[in-house]
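Enquirer: 3D model of this:
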Amino acid sequence: MNSGKRTGCATVFFIVLLVISLLLNFFFWNALQMRKGAGPEMKAPEFPEEYVAGDADRDQKIVLVRLQGLIAREEPGQFSESMVEDIELQLRQAREDRKVKAVLLAINSPGGEVDASDVLYHAIERTRRVKPIVVYMESVAASGGYYAAMGASYLLANDLSLTGSIGVVLQTFNVKDLLDKIGVKALTLKSGKLKDLLNPTREMTPEEQAYVQGLINESYDRFVGIVARERHLDLNELKTHWADGRILSGSMALQAKLVDQLGYFEDAVEKCKELGKVKTSRVVRYVPPFRLAALVRGLFGAETRAKGALLSPGRLPLISGRLYYLAPTLFGSGGFLP
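Expert: Modelled structure (predicted):
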């Protein structure tokens, strides 16, 4: 082997060792940080900031927080293990920073799980009590996305934003006829008559259907009740005209008084300054810290969470038997996709 080949092999070997060393160091550093914050008195992390717009020299800040994609605890986050916790952590830091005069929450979400949407609503409403929070609806802020937005001080949408879809959906499957066709029988042993509720191998009984519908109605009543209270609307009129699950454009939502204003991102920034009582400020966003899990997903080609994939049917993993504040019509063939 000539000296050139030996040098080349040695270089490759050195680079591989360097990469392995970096990964190991990152792993141990990440583990150390987790151990430091494992106690019950764990302090909220302080994320670094990145300039977005406005007067870069001003101390007063508007924090841009993005709520994107399916709202679910299982959805991985950039700041934490969950996208729900991501929003909570950013809002907490904004609340505790005296230089932050307002929060601009940009929503691009078709909704998601009932519980996760409610948790976000609570976190946003809690922030509103401390400082103003303006929602800017991008392409979609429907169902659970709209539910979460109810916690804000002010709602601004684009003319062509899709919002509304006030309602609850639960999905399950029935494969009884298929099993009968191929000669497969299911045996279910249970402790009570409702223990195998939504069993896909048999038909639902009228009693079961009424019980499940009652659960859906309870979640729906909470949703529409919050909208009526936060938007100062008559509950019965809201149920009759707008809260039947229909999708609304931004202009239709303004007519229905479900949003406060139509405009663009810069209009939302101006509203933040107005509510925050500042004439000028800089807009910043928090930068997520290094996380080993995120690095591994990137190295091995994990699915990109790009905005363009937001409405892809593959991004709608409805779990059978789980309640959703979701706008499933956005994912149908034809739908609203270009």
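Enquirer: Only C-alpha atoms from now on, for both contacts and neighbour counts.
Expert: Will do.
Enquirer: in a helix, that's where V19 is, yeah?
Expert: Yes. V19: assigned to a helix according to DSSP: H, G, I helix; E, B strand; the rest coil.
Enquirer: Go through stretch 233-241 and flag the buried ones.
Expert: 235, 238-239 (16 or more other Cα atoms under 10 Å).
Enquirer: Tell me where the protein has strands.
Expert: 49-54, 61-68, 100-109, 111-113, 133-142, 154-157, 162-164, 169-170, 247-249, 261-262, 282-286, 323-326 (DSSP state E).
Enquirer: Could you also give me the structure for this second sequence? I'd like to compare it with the first:
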Amino acid sequence: MFRILFSLVFLPIRILFQGFRILSWIIRKGDHFYLEIPSSFSFDRKSFLVKLLVPKEEAPFLVDFLIGLKALTKVPGLKKVSFHISNPEYGFGEVWNICETIQTLNEKGIETSGFCLGGGTKALLLLSQCKHRYTSSAAEFFPILPSAEPYFFGGAAKKFGVGVEAYASGAFKSFGETFQRTSFSAPARKNLEALLTDYKELLSTGFKKSSNLDLKVLEEPIISSEKLKKIGFITEFVEEDEFEENYLFENYKKEKETDKPKYKKLSPKGFRLYHKKSNFTLISKSVPIVAVLPVQGNILPDLGREEDFRSRQVSFRYYQEIFKDLKEDPKVAAVILEMNSPGGSALVSELLYREIKKLAEKKPVITYVLNVAASGGYYLSCATQKIHGTPYSIVGSIGAVMMRFELKKLYDKFGVQKERIGFYPHRDILSEYGKLSPKSEQFLRKEVLRSRDLFYSRVIESRKTSFQELEKHYGEGRIFSGQTFRKSGFLDSCDSFLDILQNLKTELKSKKIDVRYLPGTYSWKDLVQDLKPGIQLSKFSFFSKLNAEKKQNPMEVLHLSEIAQELSGL
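Expert: Below is the predicted model:
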């Protein structure tokens, strides 16, 4: 009510500003937008102190970037988008979502061109989505197709006298094999091979569909730009500075100073101006808030009282407080968990599962698996009403495992002994000195099965399957691609993040939704934790360039939080 009253009181001023926006848009309106696809995305926001010490420009949030990219399809008169593609440091989940959004531009009849100076398979996949593809004549690409070369420390552990005991709920729960064996067991190897085969099929389909590139070409570890042009993947050679400076000209070439550009520039400021203009209403009304919460990293076993955010880690107290706040906030209509966790503590997974369940009783909560929801990550996902992902998501690992290191032989090598005093049944489980008694081994096996059964019960409730079906085909620690898991009914869809937002908007029966990304704050504690031995203070601009001016990037990356908060019609 106050919002409506406020908008009416200031209506004359708001109309005046809207008139100014309309006139400004007439002047700023362009038909060609230049955009850099960044090499990384952020899951947290730097604190003031960290920004002071390391004033490097923050990477955008994926959600904001995707919404901004999709919003380009709504700009009237837009004819072309030129993408400068950096080599991605993120996963196939982010790459696939960007590819899907570029395809939306293509389907709208907007011409797309891309430039990439080099990179791997992900960079080539992004470049393949563009109708016209450019690179330097000197460029080289270094693709690596889905494959694995894991380390095994079983031989080294035996040599040094380190014993490793693993108690797993199934043959595919193979984490302990890394420390026990010199190679994978047959079931674990077969499961990994199936996952890699799925990935290769996805890449083959993706490249064929977008550019007709045969995946066999990428089996060469070094591919020259000349070869890519010869087989028709590259449209033409241009240098990086030509692509950046001449993007308004035909074929990125400016032969003479008198040459006139073919296109008119649409700047990021003009882009924002258009969306402010198009989202103007006489009466300002509140819209439902959709909170997007990143769940990033290993699930920690810590149950302390500390509620601080931990970068790339999932701590119980922090997320418990977040879930409570989201549950009690009447403005939040729905919550999306942006899942990127390989699992961790079984206890904390169950505790957070219950917190998510409490939240889901009050409002819609869904999971979007960006790259990984394995073990505890999938456990948490089962607490939400729906689980979505990408075809490339790594999901599953449904089961439990416990590990214990036995160091007696290592101690003996150095003449170290320990004496057990006052030990009681099963106390040896808490000691690293000596083998376990048969009763203690039996106790641990029962605990693993108890954890597995609880995990299974959460999956059975969420996915409406049976214990027998789960155990026989999808449990015991098996991992799957998102595409395979969706076909089996363990994911609801493999849709893009923007499609999930659109579906949620329909479910909420609202023309607009306010998308709020909720990153944690990367504090000085996280910075200290991430410091490597021998780091030089000169890497901190605070010490070396205290009074230096920040370099301006003329080709601005989309940091369009305001557009995300005015999402409509996507």
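Enquirer: TM-score of the superposition?
Expert: The TM-score (TM-score structural alignment, normalised by the length of the first structure) is 0.67; 251 aligned residues with a Cα RMSD of 2.8 Å.
Enquirer: Verify the contact between E50 of the first structure and V65 for me.
Expert: No. Using Cα atoms under 8 Å as the test, E50 of the first structure is too far from V65 to be in contact (11.8 Å).
Enquirer: List the residues that are in contact with both of those two.
Expert: 285-286 (Cα atoms under 8 Å, 6 or more residues apart in numbering).
Enquirer: count of neighbours near the residue mapped onto G111 of the first structure from the second structure?
Expert: Matched to the second structure by TM-score structural alignment, G111 of the first structure sits across from G343. Neighbouring residues of G343 of the second structure were enumerated by other Cα atoms under 10 Å; the total is 24.
Enquirer: since we're on the aligned partner of A302 of the first structure in the second structure, how many residues are nearby?
Expert: Alignment of A302 of the first structure against the second structure is given by TM-score structural alignment, with Q529 as its counterpart. By the measure other Cα under 10 Å, the count of residues near Q529 of the second structure is 10.
Enquirer: on that earlier part again, check the buried residues of stretch 233-241 of the first structure against D55 of the first structure and report the nearest one.
Expert: Closest approach between those and D55 of the first structure, by Cα to Cα: L238, at 41.4 Å.
Enquirer: Just give me the match in the second structure for the closest one.
Expert: Per TM-score structural alignment, L238 of the first structure is aligned with L470.
Enquirer: and H388 of the second structure, how many neighbours?
Expert: For H388 of the second structure, using other Cα under 10 Å, the count is 25.
Enquirer: neighbours around A156 of the second structure, how many?
Expert: Residues near A156 of the second structure, counting by other Cα under 10 Å: 14.
Enquirer: now the helix or strand hosting it: which residue numbers in the first structure?
Expert: A156 of the second structure is part of helix 154-160, with elements assigned from DSSP states H and E. Mapping helix 154-160 of the second structure onto the first structure (TM-score structural alignment) gives no aligned residues.
Enquirer: Could you list the buried residues of that helix?
Expert: In helix 154-160 of the second structure, counting by 16+ other Cα under 10 Å, buried: 154, 157-158.
Enquirer: May I see those residues arranged in a markdown table, with distance to E201 of the second structure as well?
Expert: As requested, the buried residues of helix 154-160 of the second structure are exported to a markdown table (distance: Cα to Cα, whole Å):
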| residue | distance to E201 of the second structure |
| --- | --- |
| G154 | 33 |
| A157 | 37 |
| K158 | 39 |
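Enquirer: Same list, the strands of the first structure, but as TSV with distance to E75 of the first structure please.
Expert: Formatted as TSV, the strands of the first structure follow (distance: least, Cα to Cα, whole Å):
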stretch	distance to E75 of the first structure
strand 49-54	24
strand 61-68	11
strand 100-109	13
strand 111-113	10
strand 133-142	17
strand 154-157	25
strand 162-164	21
strand 169-170	19
strand 247-249	24
strand 261-262	30
strand 282-286	19
strand 323-326	14
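Enquirer: out of these, which comes closest to L197 of the first structure?
Expert: strand 169-170 (12.7 Å).
Enquirer: so how far is that closest one from its chain's centroid?
Expert: Centroid displacement of strand 169-170 of the first structure relative to its chain, using Cα atoms, centre = their mean, to the nearest Å, is 18 Å.
Enquirer: so that strand matches what in the second structure?
Expert: So strand 169-170 of the first structure sits over residues 401-402 in the second structure, by TM-score structural alignment.
Enquirer: can you count the residues close to K209 of the second structure?
Expert: So K209 of the second structure, with other Cα under 10 Å, has 12 neighbours.
Enquirer: Which one's more surrounded, E50 and V65 of the first structure?
Expert: V65 (20 against 13).
Enquirer: Show me what that one lines up with in the second structure.
Expert: V65 of the first structure maps onto L293 in the second structure, by TM-score structural alignment.
Enquirer: Looking at the second structure, name the residue matched to E96 of the first structure.
Expert: Using TM-score structural alignment, E96 of the first structure lines up with E328 in the second structure.
Enquirer: Now the aligned partner of S219 of the first structure in the second structure. Nearest residue, chain neighbours left out?
Expert: Using TM-score structural alignment, the partner of S219 of the first structure in the second structure is S451. Leaving aside its sequence neighbours, S451 of the second structure sits nearest to A400 (Cα to Cα, 6 or more residues apart in numbering; 6.2 Å).
Enquirer: need the contact list for the most centrally placed residue in the first structure.
Expert: Centroid-nearest residue in the first structure: I71, 3.5 Å away (criterion: Cα atoms, centre = their mean). The contact partners of I71 of the first structure, by Cα under 8 Å, 6+ apart, come to 83-84, 109, 111-113, 116-117, 144-145.
Enquirer: now F79 of the first structure
Expert: Here F79 of the first structure is in contact with 85-86, 89, 288-289, 291 (Cα under 8 Å, 6+ apart).
Enquirer: Please produce CSV containing these, extended by neighbour count and distance to G4 of the first structure.
Expert: Listed next are the contacts of F79 of the first structure as CSV, based on neighbours: other Cα atoms under 10 Å; distance: Cα to Cα, whole Å:
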residue, neighbour count, distance to G4 of the first structure
E85, 20, 53
D86, 19, 50
L89, 19, 53
P288, 16, 43
P289, 14, 41
R291, 16, 38
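Enquirer: Hmm, K511 of the second structure is touching K505, no?
Expert: Yes. Assessed by Cα under 8 Å, K511 of the second structure is found in contact with K505 at 7.0 Å.
Enquirer: Which one of the two is surrounded by more residues?
Expert: Just comparing K511 of the second structure and K505: by other Cα under 10 Å the higher neighbour count belongs to K505, 22 against 14.
Enquirer: Aligned to that one, what sits in the first structure?
Expert: Using TM-score structural alignment, K505 of the second structure sits opposite K273 in the first structure.
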